[in-house]
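Engineer: The following comprises the amino acid sequence and a computationally predicted model.
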Amino acid sequence: MDRLDAMRLFARIVELGSFTAAADDLNLPRATVTHTIKRLEARLGAQLLQRTTRRVRATREGEAYYSHCVRLLADLDAVEADFRQEAVQPRGRLRVDLPTPMARLWLIPTLPAFFARYPLLELDIGTGDHFVDLVREGVDCVLRVGTLPDSGLVGRRVGTLDQVTMASAAYVRQHGVPRVLADLQNGHYAVNWASPTTHRVEPLEFMQGRKRREVMLPGRVTVSGVDAYRACCEAGLGIAQFPRYRVADAFANGQLKEILPSMPPPSLPLTVLYPPHRQMPARLRVFVDWLVEVMPKQL
């Protein structure tokens, strides 16, 4: 019997005034009760109970120990009750980090329905595409786009994002519209994207059937931020590739033109990442489930 069980047993003996009554109440053999109390007294180095022919009473040391037991066991019961209640109705604050446009366009508009379902939850939302150390920064989960390095985190696929190759209307007027990949080598430029983590310039990617083709073009400018990447493309500085949702407005108003639509860039996975847990907190579980539920409807 562990210490908490021994404390609970001792408290019941004091409250019922009987080894036998406590044994019956906790469904324990009488021998187990006697042996447990002897070991408890030996470990504490004090006599806790006085036994008479009619009743068991606590000694002065036993009364002091009983007071501690009652307080500790009540605190433990309250903690366990909170966790049981959270499993039924999750509660508490959750820290999440999301790509800025995805949060603004897709997730935040769904939050009234989320809070209606989980009224005891609170969200602390950070936005951006920068690296987040979840454990060190105390972030519960992040939503990220693209192929991710092995980080030791748990990843759950939320969906995939279609990509497009774009250039501004001014760029197309100056440089023409490429019809095949080979045309890109004839006087075309890219807005070069440098990975924020590796700082390596990434090539443009195209799918020809099931084959992935990479094309590295000269570029007048290199960026590592998504807003600057789009701004450079809109300014006519080169060809760039985006998840379709990020440039849908500029495409609709004619500011950006789609290039080589028959050979789109490969789709990007959309993944929610969170630290491994032996027992996943209910507040995190329901939020991840919510992402899996609502995000595919937006894609």
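Structural biologist: Nice, I can see it.

Engineer: CA only for contacts and neighbour counts going forward, please
Structural biologist: OK.

Engineer: And the residue positioned nearest the centre of the chain, how close does it get to F242?
Structural biologist: Central residue of the chain (CA atoms, centre = their mean): C141, 2.1 Å from the mean position. Per CA to CA, to the nearest Å, C141 is found 24 Å from F242.

Engineer: follow-up on the earlier one: let me see the contact set for the closest residue to the residue nearest to the centre of the chain other than its chain neighbours.
Structural biologist: Closest residue to C141 apart from its sequence neighbours, by CA to CA, 6 or more residues apart in numbering: Y274 at 4.5 Å. Counting by CA atoms under 8 Å, 6 or more residues apart in numbering, Y274 touches 134, 140-142, 153-155.

Engineer: Check E205 too.
Structural biologist: 212-215, 265-266.

Engineer: what about the residue nearest to the centre of the chain, distance to D97?
Structural biologist: 7 Å.

Engineer: Equivalent analysis for M263, please.
Structural biologist: Relative to D97, and taking CA to CA, M263 is found at 32 Å.

Engineer: got it, and M207?
Structural biologist: Counting by CA to CA, the gap from M207 to D97 is 31 Å.

Engineer: Counting neighbours, go ahead and name the busier of those two.
Structural biologist: D97 (24 against 15; other CA atoms under 10 Å).

Engineer: May I have the secondary structure class of the more buried one?
Structural biologist: Secondary structure assignment for D97 (DSSP: H, G, I helix; E, B strand; the rest coil): strand.

Engineer: My guess is it contacts V139. True?
Structural biologist: Yes: with contact defined as CA atoms under 8 Å, D97 reaches V139; the gap is 7.3 Å.

Engineer: which residue ranges form the helices in the protein?
Structural biologist: Ranges of helices within the chain are 3-16, 19-26, 30-44, 60-88, 100-102, 111-117, 134-137, 169-175, 226-234, 248-252, 282-298, based on DSSP state H.

Engineer: want to throw these into a markdown table with mean neighbour count and distance to Q185?
Structural biologist: Conversion of those to a markdown table gives the following (neighbours: other CA atoms under 10 Å; distance: least, CA to CA, whole Å):
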| stretch | mean neighbour count | distance to Q185 |
| --- | --- | --- |
| helix 3-16 | 18 | 74 |
| helix 19-26 | 16 | 82 |
| helix 30-44 | 14 | 82 |
| helix 60-88 | 14 | 59 |
| helix 100-102 | 16 | 32 |
| helix 111-117 | 12 | 46 |
| helix 134-137 | 12 | 42 |
| helix 169-175 | 16 | 11 |
| helix 226-234 | 19 | 18 |
| helix 248-252 | 14 | 24 |
| helix 282-298 | 16 | 36 |
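
Engineer: structure B:
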Amino acid sequence: MDQIGAMKAFVRVVQTGSFSAAAREQSSTQATISKKVAALESLLGAKLLTRSSRELSLTEVGAVYFENCVAIIAELDEAQAQVRSQQASPKGILRVAAPVVFGCQFIAPILGEFLIRYPEIKVDLMLSDKHVDLVAEGVDLAIRAKQLEDSSLVARHLFDNPLITVASPEYLKRFTQPKEPQELRAHNCIVYSMLKSVNIWHFEQAKGGGDKISVPVGGNCRCDNGEAILQLALDGVGIAQLPTWMVDKHINQGKLQRMMPNYLSHPLPFNAIYPQSRYVPLKVRCFIDYLKQCLAEEPCYY
């Protein structure tokens, strides 16, 4: 029995949520993957997975074993990567998770050139505004618009992008334009529901020297996607706080108007996040370096 192969199959079954998905990924069959997991259970003398017609779930013992398998496989991958980096170009599947808008506007346009530059890398780009567990879901690298909160992860800073408070001319025809942050309390504000402090917007005076201002805001609509919030603002639903790169074009076209130019919101940090390890896989390092290089060529992102 190939125990390491069986462990890898087990891990991918858990991470993908099904035997068939793991089989497709490994160019195998569902029956073969099922036999590997069954052989592993037989070797251990313990049931790892509870199977039903609709879903799989880890047993208590299986959950502990899964975490150990992930750690062991990571160590093996690290050892192999160290050897390969000394004599070969980066290769393998690179799983990248990113917010939807960032992925569409920043990553997708530069991905073609990256794949040409590194022909032995295959990119699995996963776009979602939901929080991704890198280890559990087998993700090599995630782009997050927030400060690092997990000490088991490493963050490489990409850029800081200030948020701009905007509204459409149509909205401002119906309501008095706010001049001070506290006036936002009386307005319909469209909030991004994925932030930790959803209904709190933070400001400081543009010229500096003033106190930081935190304003509780609210309205009749909240959303977990920046592109949708942008569209709602363009449609005159309310006031939104969005990154510069999302709204600059619409401001220049007169479709949106910046509110309170004398006040700046706190910059939104964009970081590349990856699991902490003694050795960072070459494919991960190459992608981060390439992404930073491309962003540096676009000064509007800083």
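Structural biologist: That came through, no problem. Keep in mind it's a predicted model, so treat the numbers as computed, not measured.

Engineer: And the TM-score between them?
Structural biologist: Scored against TM-score structural alignment, normalised by the length of the first structure, the superposed chains reach a TM-score of 0.65; 218 aligned residues with a CA RMSD of 2.5 Å.

Engineer: Reformat the helices of the first structure as CSV; add distance to P203 of the first structure.
Structural biologist: Compiled in CSV, those are given as follows (distance: least, CA to CA, whole Å):
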stretch, distance to P203 of the first structure
helix 3-16, 61
helix 19-26, 70
helix 30-44, 69
helix 60-88, 47
helix 100-102, 23
helix 111-117, 37
helix 134-137, 29
helix 169-175, 19
helix 226-234, 14
helix 248-252, 22
helix 282-298, 28
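
Engineer: Check which residues of stretch 49-68 of the second structure are buried.
Structural biologist: Across stretch 49-68 of the second structure, burial judged by 16 or more other CA atoms under 10 Å covers 49, 58, 62, 65-66.

Engineer: Among these, name the ones in helices.
Structural biologist: 62, 65-66.

Engineer: one step back: same check for the contacts of E205 of the first structure, but in the second structure.
Structural biologist: Shared with the second structure under both residues aligned by TM-score structural alignment, their matches' CA atoms under 8 Å, the contacts from the contacts of E205 of the first structure are 212-215, 265-266.

Engineer: so where is stretch 21-34 of the second structure in the first structure?
Structural biologist: Per TM-score structural alignment, stretch 21-34 of the second structure has no counterpart in the first structure.

Engineer: who touches that stretch?
Structural biologist: Contact partners of stretch 21-34 of the second structure, identified using CA under 8 Å, 6+ apart, comprise 6, 9-10, 12-13, 16, 19-20.

Engineer: same thing but 6 Å
Structural biologist: Stretch 21-34 of the second structure is contacted from outside by 12-13, 19-20, using CA atoms under 6 Å, 6 or more residues apart in numbering.

Engineer: ok, so of those residues, who is nearest K179 of the second structure?
Structural biologist: Lowest distance from K179 of the second structure to the contacts of stretch 21-34 of the second structure (CA to CA) belongs to R12, with 53.6 Å.

Engineer: The closest one - how many residues pack around it?
Structural biologist: 23.

Engineer: again, but for P264 of the first structure
Structural biologist: Counted with other CA under 10 Å, the neighbours of P264 of the first structure add up to 20.

Engineer: next one: the one 5 residues further on
Structural biologist: When counting by other CA under 10 Å, one arrives at 16 neighbours for P269 of the first structure.

Engineer: And for M280 of the first structure?
Structural biologist: Going by other CA under 10 Å, the residues that sit close to M280 of the first structure add up to 12.

Engineer: Against F270 of the second structure, how distant is the equivalent of it over in the second structure?
Structural biologist: With TM-score structural alignment as the criterion, M280 of the first structure lines up with V280 in the second structure. V280 of the second structure sits 19 Å away from F270 of the second structure, taking CA to CA as the criterion.

Engineer: Likewise for S42 of the second structure?
Structural biologist: S42 of the second structure is 46 Å from F270 of the second structure, by CA to CA.

Engineer: higher neighbour count, these two?
Structural biologist: Set S42 of the second structure next to F270 and count neighbours by other CA under 10 Å: F270 wins out with 20 against 12.

Engineer: what's near enough to touch the more buried one?
Structural biologist: Taking CA under 6 Å, 6+ apart as the test, what F270 of the second structure contacts is 144-145, 158-159.

Engineer: 8 Å instead?
Structural biologist: So F270 of the second structure contacts 143-146, 157-161 (CA under 8 Å, 6+ apart).

Engineer: now, the most widely separated pair of the residues you listed?
Structural biologist: I143 and N161 (13.8 Å).

Engineer: Neighbour count: those two, which is higher?
Structural biologist: More neighbours surround I143 than the other of I143 of the second structure and N161, with 23 against 20 (other CA under 10 Å).

Engineer: before we move on, the earlier item: so can I have TSV of the contacts of E205 of the first structure showing distance to P178 of the first structure and neighbour count?
Structural biologist: Listed next are those as TSV, based on distance: CA to CA, whole Å; neighbours: other CA atoms under 10 Å:
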residue	distance to P178 of the first structure	neighbour count
R212	18	13
R213	15	15
E214	15	14
V215	13	15
P265	15	23
P266	19	20
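
Engineer: Rebuild these as TSV, extending it with distance to R230 of the first structure.
Structural biologist: As requested, these are arranged in TSV below (distance: CA to CA, whole Å):
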residue	distance to R230 of the first structure
R212	23
R213	22
E214	20
V215	19
P265	16
P266	19
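
Engineer: Would you check which pair of the residues you listed lies furthest apart?
Structural biologist: Going by CA to CA, the pair spanning these furthest: V215 and P266, at 13.3 Å.

Engineer: re earlier: keep only those of the kept ones among the contacts of E205 of the first structure that are in strands.
Structural biologist: 212-215 (DSSP state E).

Engineer: just the strands in the stretch 51-200 of the second structure please.
Structural biologist: 56-58, 92-98, 121-127, 141-144, 153-161, 163-167, 189-192, 200-205 (DSSP state E, counting those that start in this stretch).

Engineer: Distance to I190 of the second structure added to the ones in helices among the buried residues of stretch 49-68 of the second structure, as TSV?
Structural biologist: Putting those into TSV (distance: CA to CA, whole Å) gives the following:
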residue	distance to I190 of the second structure
G62	43
Y65	44
F66	41
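
Engineer: Which one of the residues you listed is nearest to K35 of the second structure?
Structural biologist: G62 (16.4 Å).

Engineer: does the closest one really touch L49, like I thought?
Structural biologist: Yes: if you go by CA under 8 Å, G62 of the second structure and L49 touch, sitting 6.4 Å apart.

Engineer: From P101 of the first structure, how far out is R230 of the first structure?
Structural biologist: R230 of the first structure is 12 Å from P101 of the first structure, where distance means CA to CA.
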